[in-house]
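Novice: Prediction below, plus the sequence it came from.
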Amino acid sequence: MSALNISKGMSSHSAYDLRDPNGQIEESHTLAIMVENEPGVLARVIGLFSGRGYNIDSLTVAEVDHLGHKSRITVVTRGTPAVIEQIKAQLGRIVVVYAVNDLTVEGPVVERELGLFKVKGQGDKRVEALRIAEIFRANVVDSTLESFVFELVGPISKLDAFADLMRPLGLIDMARTGLAALSRGL
């Protein structure tokens, strides 16, 4: 029996691809939005997404220019190319938005996320959790006789893989910051 040949846009959960063959495929895009750092700006930007039914997969916000009162909002969203273009155009029309950059199409990007993972375990499970943490280069930031809290920084896929391996060993809680991204080079 051969492996399933599943191409981009097809569901891996069904033997049938019920999508419109002429329809466009949804893609994930990382948008970097420079905004005025003032009350209500985040609500206006995020309101654009919720008001039009766009989903946000990840959201991070921080002030990046204290003297210029500017903040950077990094949003990971998904949609067809037409929907992504519409999102960028609508964001650009908000008065307090200085710039909207689609990092996904601008070239190579450095992406990182921080995660904290609480793993409960004793005996062999505890030893195995420490071994896996060492492989992933996760730091132990808290330790008790019953649990560990690991800190891990890396691409989203690395944090997902770490969580998947820790679940059977006793993962009981996790906190993730959301994606931070910068384009490479000048």
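Specialist: Done, it's in.
Novice: Please make it C-alpha for all contacts and neighbour counts, starting now.
Specialist: OK.
Novice: Can you get me the start-to-end distance on stretch 125-143?
Specialist: Taking Cα to Cα, to the nearest Å, stretch 125-143 runs 14 Å from one end to the other.
Novice: Tally up the residues packed near the closest residue to residue 99 other than its chain neighbours, please.
Specialist: Nearest residue to residue 99, sequence neighbours excluded (Cα to Cα, 6 or more residues apart in numbering): residue 34, at 5.2 Å. By other Cα atoms under 10 Å, 21 other residues sit near residue 34.
Novice: Grab the longest strand from the protein for me.
Specialist: strand 109-120 (DSSP state E).
Novice: Helix or strand: which one has the closest residue to residue 55 other than its chain neighbours?
Specialist: Spatial nearest neighbour of residue 55, chain neighbours left out: residue 77 (6.0 Å); criterion: Cα to Cα, 6+ apart. According to DSSP states H and E, residue 77 maps onto strand 70-79.
Novice: residues making contact with that strand?
Specialist: With Cα atoms under 8 Å, 6 or more residues apart in numbering as the test, strand 70-79 has contacts from 25-37, 54-65, 84, 179-181.
Novice: element containing residue 39, please.
Specialist: Using DSSP H and E, residue 39 falls outside every helix and strand.
Novice: got another, please set it beside the one above:
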Amino acid sequence: MMGPDDERHVLNVVVDNEAGILAKIAGLFTARGYNIDSLTVADISEDHAVSRITIVTGGPPQVIDQIRAQLERLIPVHKVIDLTEEGPHVERELALVKVAGKGEIRVEALRIAELFRANVVDTTTSSFVFELTGSPDKVASFISLMRELGLVEVGRSGIVGMMRGADKI
């Protein structure tokens, strides 16, 4: 839970794609009592040598600066970019949302899904699995509405983000 002086930050950490790097980064957060709200990892180079780790965390500005400095000191880390401080960026998340219901509940779930541009990726006579991509707020709003209709299960990918514009990280 973030305090009144805490800020949410999205960090992109570009690393060598080697065994144990994720454990090192998670250990850095754990050892210092920092929380990770979301963590995603993806290979970003054609030769599979480099990965991007996107971490969403929060804390007062001095803690965020300390996290960034400590990440930059890790040997396989090439670059740490605080998207929140760098400027305009895009954040997206994927969610799979299972909703059970019949009759009017089914109709309402489909209506809401259409408004949110969620896709039906599985259906039975008594349930749907929706796929939704969007901002974390959009995903949270959709889940909240589905909770009232018969939410059964949620799977969320975590946030991925990158700077807007033509520049490469």
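Specialist: The structure has been received and is ready for your questions. Every value quoted in this text rests on a predicted model; they were computed, and no experiment measured them.
Novice: how about the residue nearest to residue 99 of structure 1, what's its partner in structure 2?
Specialist: The equivalent of residue 34 of structure 1 in structure 2 is residue 14 (alignment by TM-score structural alignment).
Novice: Next: residue 51 of structure 1.
Specialist: Aligned partner of residue 51 of structure 1 by TM-score structural alignment: residue 31.
Novice: again, but for residue 140 of structure 1
Specialist: By TM-score structural alignment, residue 140 of structure 1 lines up with residue 120 in structure 2.
Novice: Structure 2: matching residues for the strand holding residue 77 of structure 1?
Specialist: Strand 70-79 of structure 1 covers residues 50-59 of structure 2 once aligned (TM-score structural alignment).
Novice: mean shift between the matching stretch and structure 1?
Specialist: Mean deviation of stretch 50-59 of structure 2 relative to structure 1 after superposition (mean Cα distance after the TM-score superposition for structure 1): 0.3 Å.
Novice: Residue range in structure 2 corresponding to the longest strand of structure 1, please.
Specialist: Taking TM-score structural alignment, strand 109-120 of structure 1 hits residues 89-100 over in structure 2.
Novice: What are the buried residues along that stretch?
Specialist: Across stretch 89-100 of structure 2, burial judged by 16 or more other Cα atoms under 10 Å covers 92, 93, 94, 95, 96, 97, 98, 99, 100.
Novice: Same question for stretch 152-160 of structure 1.
Specialist: 152, 153, 154, 155, 156, 159.
Novice: Need the distance between the two termini of it.
Specialist: 11 Å.
Novice: count of neighbours near the closest residue to residue 71 of structure 1 other than its chain neighbours?
Specialist: Leaving aside its sequence neighbours, residue 71 of structure 1 sits nearest to residue 63 (Cα to Cα, 6+ apart; 3.9 Å). The criterion is other Cα under 10 Å. On that basis, residue 63 of structure 1 has 15 neighbouring residues.
Novice: Secondary structure element for residue 63 of structure 1, which one?
Specialist: Here residue 63 of structure 1, judged by DSSP H and E, is contained in strand 56-65.
Novice: returning to that earlier point: residue 23 of structure 2 versus the match of residue 51 of structure 1, what's the distance?
Specialist: Residue 31 of structure 2 is 12 Å from residue 23 of structure 2, by Cα to Cα.
Novice: In structure 1, mark out all the helices, start to finish.
Specialist: Ranges of helices in structure 1, per DSSP state H, are 41-51, 81-92, 124-135, 156-166.
Novice: TSV for those helices, including distance to residue 144 of structure 1?
Specialist: Shown next, in TSV, are the helices of structure 1 (distance: least, Cα to Cα, whole Å):
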stretch	distance to residue 144 of structure 1
helix 41-51	38
helix 81-92	46
helix 124-135	11
helix 156-166	17
